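[1] next comes the sequence, and after it the predicted model I'd like to discuss.
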Amino acid sequence: MLRLILILLVFIVLDFYTFQTFKVLFKSNIIAYSYIFVSILILGNFIYQIFTFDRSNGIPLRFSIAFSLLVLFYVPKLFVAVTLFGEDVYRLFSRLFSGNAEVLKTSNYISGRRKFISQIALGVAAVPFASILYGIFKGKYNFKVLKYTLHFEDLPEAFNGYKITQISDIHSGSFDNKDKVSYAVDLINEQKSDVILFTGDMVNNKAEEMKPYINVFSKLKAKDGLYSVLGNHDYGDYVHWKSSEEKQQNLEDLKGIQKEIGFNLLLNEHKFIERNGERLAIVGVENWGAGGFKKAGDLKKAATGIDKNDFKILLSHDPSHWEKEVVKDDYHYHLTLSGHTHGMQFGIEIPGWFKWSPVKWRYKYWAGIYEELGQFINVNRGFGYLAFPGRVGIWPEITVIELKKGTKPA
């Protein structure tokens, strides 16, 4: 309850400052109070959706719409509030130090708000508003191919130049444009990688979500095949089932769909890919996540039968697994591929230079390539989207990784 009260107070502060902007710029009670009405409507609808959320069918469309409107209208208000709060601080200190403290007793403080600052605040807020609007209508299908080259001294010679395409977090239950998804599948095939690896969350909750897209993803082709693991959403843990048998059947149906598409689903097991008498191991664990997520992954079981000196590529949906268990394992997993974070579907990124998202406060490894103790992890930003039907700054990703033998050139 305390958390809810604090959140509501934040919304009230945001609306207080934004209301001032409208009052100063438009000097119209009709516009100002229309703003209040719309804000109450959007916030009230979102609260209503939360308290009437029916988990039997996952995330309903009406909740996604309510969440989209909340993000679209309240994130820009944060920029307005920060701008005007900065002016408040400036006015407070400048007038205190000038010795004119009487202004602090002025009842009509809003009228003292400078029009110029209000225009700046609204102009600044227009940038995230337009960005979020773009993310909802275009950004969620703005697929990017990110390419990396990783060097390993102990890579088998036969696999020098080996190309991997990784996709993750399809979340097929969220899609609303089959043509865009088909375009992305064609983009994956255009990479002509040796193997395609999928790191979990094929659906939001139910296997039936993937049925309309079976024929689309069945077009995926790679010389050495397709391999996959399960993500936390694939188990159906986030909906209410009539029975445990129904839930288990849903999981079996999803396994069947993965097989129909052509994926070799790895459930705490491994497969070897062989070339010219040499091999590398594709190791796949079930979901293992810190912070309350399912811990079905069994790394020891998955590695049974693998030599310690084998070159290993691990598929593990949640990057917290790499941080907590994998990177310190004696077996030395050369490359781990994960997803899960989506990069929060929101952030600022200049490829190769800068990346930021609020999700970094939750996950140490949240997007891209990281190296620890001579081992690498790639955290894919995700193919699809969940809850918020859009992406802002953090685009849907297709990762292509080329393995090279030797040390990285200086």
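    Good, I have the coordinates. Since the structure is predicted, the reported quantities are computational estimates derived from the model, not experimental observations.
[2] okay, CA-based contacts and neighbour counts for the rest of this
    Fine.
[3] and stretch 316-331, which residues are buried?
    316, 317, 318, 319, 320, 321, 322, 323, 326, 327, 331 (16 or more other C-alpha atoms under 10 Å).
[4] one more to weigh against that first structure:
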Amino acid sequence: MLRWIIFLLFVAILEIYAFQAFKTLIRSKWFFIFYYVTSAVAIAFIVYQLFHFDRKVGQTPKTMLTFGLLLLLYLPKLLITIILFGEDLVRFVMGLFSWATKNTSESFLPERRKFVSQVALGIAAIPFVSLLYGVTLGKYNFKVIKQTLFFPDLPDAFDGTTITHISDVHSGSFDDEAKIQYAIDLINQQNSDLVLFTGDIVNTHAKEMDPWIDTFKGIHAPKYGKYSILGNHDYGEYVEWNSSAEKQANFEAIKDIHRKIDFKLLLNEHIKIENGQHQIALVGVENWGRKFGERGDLNLAAEGLTKEDFKIVMSHDPSHWDEKIQHHENHFHLTLSGHTHGMQFGIEIPGWIKWSPVQYVYKQWAGLYENAGKYIYVNRGFGFHAYPGRVGIMPEITVIELKKGEKVV
């Protein structure tokens, strides 16, 4: 009960400050009637949905809508509150100074300045418009990002091999069949030699993928095949189950999804991809992460491989590379991960800036990273989760070309 009181008190403070900003600039009675009604309806809807969240069901389109609405309405109001609260501190200090110097006026506090309210509303409009774009267009604004990597010890037969890498499908969040088909067509247009998927095929329940089986089965079988691993969401850890048997049955059904869409699921194991006399090893580990479980067993997955073998690791959570893989004596050349989604929120201008709040949690959170000739590529994610949109960090289809030799600087 206390958390609800704190939440409602916090919302009330944001509403009071937002109202003051609008009141400074707008005098229309009808505007404020509309403002009161829409705010009351939105708060009622959010509170109702949060209060009735079913932990046995987990995330649904309604819960995502609730979270999206919460961000859309109250992130801008939070910025307004911060700016006007700062102005209040200044007004309070000025009032104290006037009182101390006996320079009294009609009011202890000076009036709010119209300019400050204009600035606050202008700044607040930026996240409002961005979040609105994110839930309408951004979540399906797929980007194909291409990357060429050089390895001196790449087997000759694999020079020029291309890999299409996708991650974090989260099929339970989809709501537009045409957009998903468009993304599958983009994958097929790359004509890569190998297609790899690095986990989180659903949010929680295997049935989320049922409407999308045929769509994802439509990913063309490339020269070297289609392979996949599991992510943290694939284990059903984020809802309450009626029994352990029910949870296990869901897990088995999730694993079977990969067979249904013609992907070979790797569970702490590796396969060797051959081209004539040459081969590379594809190592697939179960989820390993600092925060979301350590089921992955890299040593088991790579058992029998040597330091000289060329190895590509599929590991869902990039913290695995940061803590284990990059320091491993067996020298894993390339790791492919996902998991972070780039937080689905940030600023990214290639060659200029790449920022997201998630970078304060994960050192490797989007794109390519290198240490001593060992690489990790973190895919920004195919789908979306929790917030039903993307701002700045767009859904990604990665195409990696492997080249033999040294990188030309």
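    Thanks, I have the structure now. Keep in mind the model is a prediction, meaning the values are calculated, not measured.
[5] tm score of chain vs chain?
    TM-score for the superposed pair, counting by TM-score structural alignment, normalised by the length of structure 2: 0.91. Supporting figures: 408 aligned residues with a C-alpha RMSD of 2.6 Å.
[6] keep only those of the buried residues of stretch 316-331 of structure 1 that are in helices.
    Among the buried residues of stretch 316-331 of structure 1, the ones falling in helices (DSSP state H) are 319, 320, 321.
[7] any idea how far residue 387 of structure 2 is from residue 173 of structure 2?
    Separation of residue 387 of structure 2 from residue 173 of structure 2 (C-alpha to C-alpha, to the nearest Å): 10 Å.
[8] actually residue 329 of structure 2, not the one I wrote
    Distance from residue 329 of structure 2 to residue 173 of structure 2, by C-alpha to C-alpha: 40 Å.
[9] what is the neighbour count of residue 296 of structure 2?
    For residue 296 of structure 2, the count of nearby residues is 21 (other C-alpha atoms under 10 Å).
[10] scratch that, residue 242 of structure 1 is what I was asking about
    By other C-alpha under 10 Å, neighbour count at residue 242 of structure 1 equals 9.
[11] next, it: secondary structure please.
    Of the three states, residue 242 of structure 1 takes coil according to DSSP: H, G, I helix; E, B strand; the rest coil.
[12] just give me the match in structure 2 for it.
    Residue pairing (TM-score structural alignment): residue 242 of structure 1 is matched to residue 242 of structure 2.
[13] state the distance from its match to residue 259 of structure 2.
    Residue 242 of structure 2 is 27 Å from residue 259 of structure 2, by C-alpha to C-alpha.
[14] same check on residue 42 of structure 2?
    43 Å.
[15] quick one: which of these two has more around it?
    Neighbours were counted for residue 42 of structure 2 and for residue 259 using other C-alpha under 10 Å; residue 42 has more, 16 against 12.
[16] residue contacts, that one?
    Contact partners of residue 42 of structure 2, counting by C-alpha atoms under 8 Å, 6 or more residues apart in numbering, are residue 69.
[17] excluding chain neighbours, what is closest to residue 222 of structure 2?
    Distances taken as C-alpha to C-alpha, 6 or more residues apart in numbering put residue 193 closest to residue 222 of structure 2, at 5.2 Å, once the chain neighbours are dropped.
[18] which residues touch that neighbour?
    The neighbours of residue 193 of structure 2, taking C-alpha under 8 Å, 6+ apart as the test, are 161, 162, 163, 164, 222, 223, 224, 225.
[19] quick one: the helices in the stretch 101-250 of structure 2, in order.
    Using DSSP state H, counting those that start in this stretch, the helices of the stretch 101-250 of structure 2 run over residues 114-136, 177-189, 213-217, 244-260.
[20] residue 302 of structure 2: which of the ones you listed is closest?
    Residue 302 of structure 2 lies closest, by C-alpha to C-alpha, to one member of these: helix 244-260, at 20.7 Å.
[21] what comes up buried for the closest one?
    Quick answer for helix 244-260 of structure 2 (16+ other C-alpha under 10 Å): 247, 250, 251, 254, 255, 256, 257, 258.
[22] also stretch 175-183 of structure 1?
    Applying 16+ other C-alpha under 10 Å to stretch 175-183 of structure 1 flags 175, 181, 182 as buried.
[23] want to throw the residues you listed into TSV with distance to residue 359 of structure 1?
    Output for the buried residues of stretch 175-183 of structure 1, formatted as TSV (distance: C-alpha to C-alpha, whole Å):
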residue	distance to residue 359 of structure 1
175	23
181	25
182	29
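[24] closest to residue 22 of structure 1 out of those?
    Here the nearest of the buried residues of stretch 175-183 of structure 1 to residue 22 of structure 1, counting by C-alpha to C-alpha, is residue 175; it sits at 36.6 Å.
[25] hmm, residue 308 of structure 1 is touching residue 329, no?
    No. Assessed by C-alpha atoms under 8 Å, residue 308 of structure 1 is found out of contact with residue 329, at 10.7 Å.
[26] and residue 361 of structure 2, how many residues sit next to it?
    The burial count for residue 361 of structure 2: 10, using other C-alpha under 10 Å.
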